[in-house]
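Participant: Structure for this input, please:
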Amino acid sequence: MEIAENAALVVVDVQKGFDEGDFWGPRNNPEADDNIAELIDVWQSTGRPVVFVRHDSVKPESPLRPGYEGNDLKAYVRERIGKGSGPELFVTKAVNSAFYGSPDLDAWLEAEEISQFVLAGIQTNMCVETTARMGGNLGYDVVVAYDATYTFDLAGPFGWRRSADEVAQASAVSLHGGGFAWVVTTKEVVEAAQ
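Facilitator: From the prediction side, this is the model:
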């Protein structure tokens, strides 16, 4: 795997509200936050661009709603903003895809002549997956650092219920097997980026 010198790291919705287990239910991948932090550090130390994304939920009961403390980025992300030598962008959105946020992610990537980006963040099967799919559709070379993402147990139709691990694995299979993104480990990304 090759990581371009100007590949962007897109850090999706790493917000305090996702720590509210009573709202979301059981999660997977307890190492995700450490892996996200490592990726940010590598990107910033190599002067690569970093995009920070925040979800501003329009649902009044959501822990991610503006004005509520859960809307804030987690401390380890907030503390790293502005610490790298590469370009940075802060995007806010109210839907799953970071490409439907403000400012316009696609326009920024194009202006910076970036054709590859690495995704990390929350939730694997929601905003990470949607952003990966759109990126793939738009022609970007998309890499998902699987163990730098996490999600929660989920109920679906017909009484089906899947654990967070099952949901995340299904997301990874769809993205990788469907050709939307390369799904790899943080270690693989870090080794290729250094």
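Participant: from here on, contacts and neighbour counts on C-alpha atoms
Facilitator: Noted.
Participant: Name the SS class of the residue lying farthest from the centre of the chain, please.
Facilitator: Here the chain has its C-alpha centre computed as a mean, and the residue farthest from that point, by Cα atoms, centre = their mean, is Phe158 with 29.2 Å. Counting by DSSP: H, G, I helix; E, B strand; the rest coil, the backbone at Phe158 sits in helix.
Participant: What of Gly135?
Facilitator: Using three-state DSSP, the three-state assignment for Gly135 comes out as helix.
Participant: contacting residues for the residue lying closest to Glu20 once chain neighbours are set aside?
Facilitator: In this structure, Glu20 finds its nearest non-sequential neighbour in Pro63, 7.5 Å apart by Cα to Cα, 6 or more residues apart in numbering. With contacts defined as Cα atoms under 8 Å, 6 or more residues apart in numbering, Pro63 is in contact with Gly17, Phe18, Glu20, Phe23, Glu69, Gly70, Asn71.
Participant: Second input sequence below; structure requested for side-by-side comparison:
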Amino acid sequence: MALNISMENIEPNAALLIIDVQHGFDSSAWGPSTNPQCEANVEKLAEAWEKSDRPIVVVRHDSPKEGSPLAPGTEGNMLKDFVAALDPALKIGKSVNSVFYGTPDLQEWLGAQGISQFVVCGIQTNMCVETTARMGGNLGYQVVVPIDATRTFDLKGPDGTTTSADELMRTTATNLHGGGFATVTSTSELLAAL
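Facilitator: As a prediction, this is how the structure comes out:
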């Protein structure tokens, strides 16, 4: 498992993983969301990564589910304009919750670049962001999650009870921090550390 790192120790080659910042997440099909500042914070991080010449990885979810707002070939599958305008070091497509199961292979690329630390931001907090951070921590990477550069949606549990997006974000932060998978921080703290 990854150890928590000092925010003063952001490596010069730390990668920024921008996960699933796509138009399809603006669909009402997902239900109530939280943290309307997510995309603005992701954009600030992308600008800082470009200025510091650190690598950016852009990830797109290609849903295999019929009628999904993220289905390939639909407008919803498209990246938000500010993400689409980036010139990332790597572009990954995936159809599951972890970037480590996308194409091309993230772990192989990180190894080839000598990268041992990465920052995860994007959508959804408790799905693709958390799963990628947990796997990264288990694989021995130093993972940082600026939680306010993520967002999610209300979610109904097996008993029919709905958990709010705000509560899911708090739970993800607790899981990642308490489990030692990642250092959980804010966008402003991360930018100050650069």
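Participant: Name the nearest residue to Lys80 of structure 2, ignoring sequence neighbours.
Facilitator: Leaving out its chain neighbours, Lys80 of structure 2 is closest to Gln22 (Cα to Cα, 6+ apart), at 5.2 Å.
Participant: for Thr172 of structure 2, same thing?
Facilitator: Asn126 (5.7 Å).
Participant: And Glu20 of structure 1, how close does it get to Val144 of structure 1?
Facilitator: The gap separating Glu20 of structure 1 from Val144 of structure 1 is 24 Å, by Cα to Cα, to the nearest Å.
Participant: Neighbour count for those two, which is higher?
Facilitator: Of the pair Glu20 of structure 1 and Val144, Val144 is the one with more neighbours under other Cα atoms under 10 Å, namely 29 against 11.
Participant: Where does the more buried one sit: helix, strand or coil?
Facilitator: strand.
Participant: which one in structure 2 is aligned with Val42 of structure 1?
Facilitator: Counting by TM-score structural alignment, Val42 of structure 1 lines up with Ala48 in structure 2.
Participant: Wait, a helix at its match?
Facilitator: Yes - secondary structure of Ala48 of structure 2 (three-state DSSP): part of a helix.
Participant: Wait, it touches Ala192, no?
Facilitator: No - counting by Cα atoms under 8 Å, Ala192 is not a contact partner of Ala48 of structure 2; they are 10.2 Å apart.
Participant: Now for Asp166 of structure 2, how many residues are close by?
Facilitator: 15.
Participant: contacting residues around the residue lying closest to it once chain neighbours are set aside?
Facilitator: Residue nearest to Asp166 of structure 2 in three dimensions, not counting chain neighbours: Thr34, with 6.1 Å by Cα to Cα, 6+ apart. Counting by Cα under 8 Å, 6+ apart, Thr34 of structure 2 makes contact with Arg151, Thr152, Phe153, Ala165, Asp166.
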